[in-house]
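Asker: Please work out how this folds:
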Amino acid sequence: MTLERDGSMKQVAMKTPRKLERRAFAGLAASLALAAAACSTNPYTGEQQFAAYDDAQLSQASAQAWQQLKSQTPTLSSGAQYQRVQRVWSRIAAASPKAGEQWDVSVFNSEEVNAFVMPGNRVGVYTGLLNLVENDDQLAAVLGHEVAHSIYRHANQRATRAAAASTAVQLGAAAAGSSNVGIGADQVNALGSVAANLGVVLPYSRNAELEADLAGVDYMVRARYDPRAAIRLWEVMQQNNSQRTADFLSTHPNPEVRQQRIREYIQQKGY
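Answerer: This is a model prediction of the structure:
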């Protein structure tokens, strides 16, 4: 109710949280429509995936970051550690659906315990990781995991999900900005970004990690490495890194969860 100049009371329509919810649902519907248009077929697995980007475009987009990393971090081009990575990698790559493709595999001379894959068949392995793994079988588990990320187009899927989440947040913020509810667009944008990150992007990343773990075990077996080394790998990783971010805020699953999933998968497949 509002007070008119003549002293009478007039009822006016006010935007309520329920109306804001309707606007938010409209934004969600729009983002779902975008999601339906973003499905494509994985050329390696034949699966329908939520991947909107052209793989060649992602490769081109990552090329600059790859070159920058190589220019800023010392790399090895010879020696025992370099040869070790190339030897294990050649067997894993040949046992994967990407057998015969060209790869750029770099060994970074850094104490960082890490390995990664980038769009465009680019793989990086740090000497810190090489010093941690106990044998070539564990290194094969790492490299099988990384090539699986590439085969399952996880970078593409994650980028697509992040873009869809961002679109939903922007639509919600626009709806809030046009309402008279005491929640500003900036607040909705900030809260929505957190919710999207926790609810969409990070859980997907954890699922992708588990998917890569299991596919990597398949490639290990085909390359004649011991799949049980994948279980031991995460025991070693857990011992090396006792301080972990809370699971629900981490892109990676708990090492104990990974060990159990890999153990069950090996038993299921009869490896």
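Asker: can we go C-alpha only for contacts and neighbour counts from here?
Answerer: Noted.
Asker: separation between T73 and L210?
Answerer: Going from T73 to L210 by Cα to Cα, to the nearest Å gives 29 Å.
Asker: These two: which is more packed in?
Answerer: L210 (20 against 13; other Cα atoms under 10 Å).
Asker: Might you report the residue contacts of the more buried one?
Answerer: Residues near L210 by Cα atoms under 8 Å, 6 or more residues apart in numbering: 253, 258, 261.
Asker: helix/strand/coil for it?
Answerer: Look at L210: counting by DSSP: H, G, I helix; E, B strand; the rest coil, its state is helix.
Asker: Here is a second sequence; please produce its structure as well for comparison:
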Amino acid sequence: MRSWTKACCALAVIGLTACSASPTGRNQLLLFSSQDMTSLGDQSFSQMKQEVPINQDAKTNAYVQCVANAITRQIPKQSGFDNWEVVVFNSDEVNAFALPGGKIGVYSGLLKVAVNEDQLATVLGHEVSHVLANHSNERLSQTQLANVGMQITDVAIGSTQYAQYKEATMAALGLGVQYGVILPYGRSQESEADIVGLELMAKAGFDPKQSIELWKNMDKASGGGQPPELLSTHPSHNTRIKDLTAKIQSMPAFSTPRPNCGSA
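Answerer: Coordinates of the predicted model:
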């Protein structure tokens, strides 16, 4: 079969089977199954645990686990995995991530900026929302579509193909090839995760107003060095604060008891 015929067949399959909608109603292209994405998340997280130092402090781990548990209890059972795994990595990076397959990583440097449980819940709600909204699948699908000259149906995500497509898949998962480097999602995906994550943390009993304080802290931590919004894939801190403020004002009050996770 000629390459252009393969591409046409692939596009026909895409048009029939891959259209979906995000939690906010945004159109998405999803070419890969939840099992595919779970496999990628599992493999990536396993490698990270081998290559990045893991924090062994019992108090820190109990604190992060408590906040993560409060968030994930608000999430319906997901296809492809049963439980969320949480690991604290020793790194000065001010960041966290969540991967398909229920994997949550928190860098210890984040705890110096997200200074209380509400602010940590803001970050974890945001990162988990990337998984719930299939953002990794969406990015990997976009990468695959850009290379539609390849036979899409041949690109199964298994252990043998993982090495071949490692760079593309790690980028789609939000991870750099050099572990510890978090690559940004697109601006629309980031904004979507902000809104979905805010509602998630509020449902878990945390104070959504602390999301504003978190981004003020993030702004201070960046030293005002964030590039102009038009040159960045992330919304600016000011845009994020404005959007979160509007969401807080329109959000109903939730009756979930406030978690008591203490502090790191």
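Asker: TM-score them against each other, please.
Answerer: Put the two chains on top of each other and the TM-score (TM-score structural alignment, normalised by the length of structure 2) is 0.71; 215 aligned residues with a Cα RMSD of 3.4 Å.
Asker: Show me the subset of the contacts of L210 of structure 1 that structure 2 keeps too.
Answerer: For the contacts of L210 of structure 1, the aligned pairs still in contact in structure 2 (both residues aligned by TM-score structural alignment, their matches' Cα atoms under 8 Å) are 253, 258.
Asker: Restricted to helices, list the contacts of L210 of structure 1.
Answerer: Within these, membership in helices is found for 258, 261, as judged by DSSP state H.
Asker: Tell me the one of the contacts of L210 of structure 1 nearest D218 of structure 1?
Answerer: R261 (13.6 Å; Cα to Cα).
Asker: what's the neighbour count on that closest one?
Answerer: 16.
Asker: thinking again about what came up before, distance to S62 of structure 1 for the contacts of L210 of structure 1 - can I get that in a markdown table?
Answerer: What follows is the contacts of L210 of structure 1, written out as a markdown table (distance: Cα to Cα, whole Å):
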| residue | distance to S62 of structure 1 |
| --- | --- |
| P253 | 25 |
| R258 | 28 |
| R261 | 31 |
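Asker: which residues in structure 2 form strands?
Answerer: Along structure 2, the stretches classed as strands by DSSP state E are 19-21, 27-29, 85-89, 96-99, 103-107.
Asker: ranges for the helices of structure 1?
Answerer: Secondary structure of structure 1 (DSSP H): helices at 17-37, 55-72, 80-94, 127-132, 136-151, 154-177, 185-196, 202-222, 229-240, 255-269.
Asker: give the contact list for V88 of structure 1.
Answerer: The contact partners of V88 of structure 1, taken as Cα under 8 Å, 6+ apart, are 136, 139-140.
Asker: show me the contacts for the counterpart of G109 of structure 2 in structure 1.
Answerer: Counting by TM-score structural alignment, G109 of structure 2 corresponds to G128 in structure 1. Going by Cα under 8 Å, 6+ apart, G128 of structure 1 touches 109-114.
Asker: returning to what we had before: between the contacts of V88 of structure 1, which sits nearest H154 of structure 1?
Answerer: H154 of structure 1 lies nearest to A140 out of these, by Cα to Cα, at 19.5 Å.
Asker: Contacts only, for the equivalent of the closest one over in structure 2.
Answerer: Alignment note (TM-score structural alignment): A140 of structure 1 maps to A121 of structure 2. Neighbour list for A121 of structure 2: 67-68, 71, 201, 206 [criterion: Cα under 8 Å, 6+ apart].
Asker: cool, and L143 of structure 1?
Answerer: Contacts of L143 of structure 1 (Cα under 8 Å, 6+ apart): 89, 92, 115, 216.
Asker: How about V113 of structure 2: what's its closest non-neighbour residue?
Answerer: Sequence neighbours aside, N217 is the residue nearest to V113 of structure 2 in space, at 6.0 Å (criterion: Cα to Cα, 6 or more residues apart in numbering).
Asker: and the residue most central in space within structure 1, how far is that from R161 of structure 1?
Answerer: Centroid check for structure 1 by Cα atoms, centre = their mean gives S205 as the closest residue, at 3.9 Å. Taking Cα to Cα as the measure, S205 of structure 1 falls 10 Å from R161 of structure 1.
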